[in-house]
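>>> coordinates for the following, if possible.
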Amino acid sequence: MAMWSTACRRVMRARPIPIALGCPPRPMELVTRLDGQKTASKSSLSASTGGSPHPPLPMREAERPERPERPERLFIQVDLELRAHQPAVLKSYAWFLEEVARILEVGVLVSEGEEEPHKVRKTLLKPVFAHSKHRVQYEMRTYYWVIQLSRLTQSTRDTYLEYVQRNLPEGVSMVVRNHEIRPLPQAILNDLRKRETPEASSSG
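Below is the predicted model:
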């Protein structure tokens, strides 16, 4: 009991160490090696290296090869088909898509949905087994909404889809259909030029 009281007195007499919240602890002034010798402090090391504890970097770094830039794809139209089981959630999310398109200055051609749902009915046995005459019918209702966006670049389309799909509510699915503008293949261009050449010669 006496030893315990003596230890408590030492702890109470010990001087508290102030700790600043949110600030890292100050570095040790001296670093002691295993053999007991004292080395220079970190402040002196930083002063000798110009204020930085790290060694200086080489003047010239290895040059990285430049990647060739790909031409940006163009989309004349992007169709978004939304499906949900609750019409209120579907209309709210469709309004959200229109607002995002307005902020990003994306043209909206069509934004409409059907009032009546698509119904699918299935008749199954009421119990797990036996009593085949006792059946029950289930009905699944799905509401649809279509939004058509016009004249998008690849970067704008990717930004728009990533933002709206991250905020996709539960129970709502999205189907994306892209209408991309592509140049004609070289074989078709050569065929068209061959057809235009005799017409020009006959007219001359």
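>>> please make it C-alpha for all contacts and neighbour counts, starting now.
Will do.
>>> got the contact list for the longest strand anywhere in the chain?
As assigned by DSSP state E, the longest strand anywhere in the chain is strand 135-153. For strand 135-153, the external contacting residues (Cα atoms under 8 Å, 6 or more residues apart in numbering) are 72-87, 90, 94, 106-127.
>>> measure how the next helix or strand after that strand sits relative to strand 135-153, angle-wise.
For strand 135-153, the following helix or strand on the C-terminal side (DSSP states H and E) is helix 154-166. Going by axes from the mean of the first three to the mean of the last three Cα atoms, to 10 degrees, helix 154-166 is angled at 150 degrees with respect to strand 135-153.
>>> helices or strands up against helix 154-166?
helix 87-103 (3 or more Cα pairs under 8 Å, 6 or more residues apart in numbering; DSSP states H and E).
>>> what comes into contact with the helix it packs on?
82-84, 107-108, 111, 143, 145, 147, 160, 164, 168-169, 172.
>>> how far away from the center of its chain is it?
With Cα atoms, centre = their mean, to the nearest Å as the basis, helix 87-103 stands 19 Å off its chain's centre.
>>> run this one through as well so I can compare:
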Amino acid sequence: MLARTVVNQIFLLKTSQIPFSALSLTCRSITTAARLKKQLNVAATPRPHIERPSGSDELYKRLGVEVRGHDPAVLESYERFVRLVSTELAVQLVNVENPPFFTERWTLLRSKFAKKKYWREYEIRTYYKKFNFKHITGSTADTFLEYVQRNLPEGIMMIVERVRLESFRDNLVPPTSSFSSSSTTTTKTTSEKTSQEQDTS
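Prediction:
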């Protein structure tokens, strides 16, 4: 009760009645945040905008297609279809992975009003297949994915993962020639030292 009255009195005070110590604390926190932002130089280095030339196509390093279903025979048939499409469209299929299936099992009563000794076990198995493609352009990937997704069987789920290649930012520059020249001078000095040691011996 006493704490509530103290808090109410603080909020009812005007800014001129707030003690100087509380004001100094708030000002100190603001200045430290501004100082930290200045040290990190957040505002001075915005993220550069990379302009892509007109008419250029996106490049994908890797394209992963994962399908999930409850019938392994349907997935096998779909795998043959994807292999045929990849050969016709000249898409480089690296490999096809077959992860172990996932089993979800429930032990339930046979019916809602059955006795306690009548139990039944129900399970659902989810089978997986992962198709890995590499070195594919954006237009080819769009055409391939549209054709593959339109012929997806019922009850099959698909997850697509793309890894796109991007150009370096402007702030990422290669090392200058001064570094290479300094390394050559150090190698020269070390070779001269070894030759001088051999002469003295």
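>>> superposed on structure 2, what's the mean shift for the longest strand of structure 1?
When structure 2 is superposed, strand 135-153 of structure 1 averages 1.4 Å from its matched positions, counting by mean Cα distance after the TM-score superposition for structure 1.
>>> quick one: contacts for the residue nearest to the spatial centre of structure 2?
Residue closest to the mean C-alpha point of structure 2, counted by Cα atoms, centre = their mean, is residue 163 at 9.2 Å. By Cα under 8 Å, 6+ apart, the contact set of residue 163 of structure 2 is 60, 61, 62, 63.
>>> wait, what's in contact with the last one?
When the contact criterion is Cα under 8 Å, 6+ apart, the partners of residue 63 of structure 2 are 132, 133, 134, 136, 160, 161, 162, 163.
>>> which residue in structure 1 aligns with residue 34 of structure 2?
Using TM-score structural alignment, residue 34 of structure 2 has no partner in structure 1.
>>> show me what the helix or strand that contains residue 34 of structure 2 is packed against.
Per DSSP H and E, residue 34 of structure 2 falls inside helix 20-40. Using 3+ Cα pairs under 8 Å, 6+ apart as the contact test, no helix or strand touches helix 20-40 of structure 2.
>>> how far off centre is that helix?
35 Å.
>>> cool, stretch 56-72 of structure 2 as well?
15 Å.
>>> same question, stretch 134-146 of structure 2
Distance, centroid of stretch 134-146 of structure 2 to centroid of chain: 20 Å (Cα atoms, centre = their mean).
>>> over to stretch 163-181 of structure 2?
So, by Cα atoms, centre = their mean, the centroid of stretch 163-181 of structure 2 is 22 Å from its chain's centroid.
>>> mean shift between stretch 78-85 of structure 2 and structure 1?
Stretch 78-85 of structure 2 sits 0.5 Å off on average (mean Cα distance after the TM-score superposition for structure 1).
>>> so where is that stretch in structure 1?
Against structure 1, stretch 78-85 of structure 2 falls on residues 93-100 (TM-score structural alignment).
>>> and that stretch, what's buried?
Within stretch 93-100 of structure 1, the residues that count as buried by 16 or more other Cα atoms under 10 Å are 93, 94, 97, 98.
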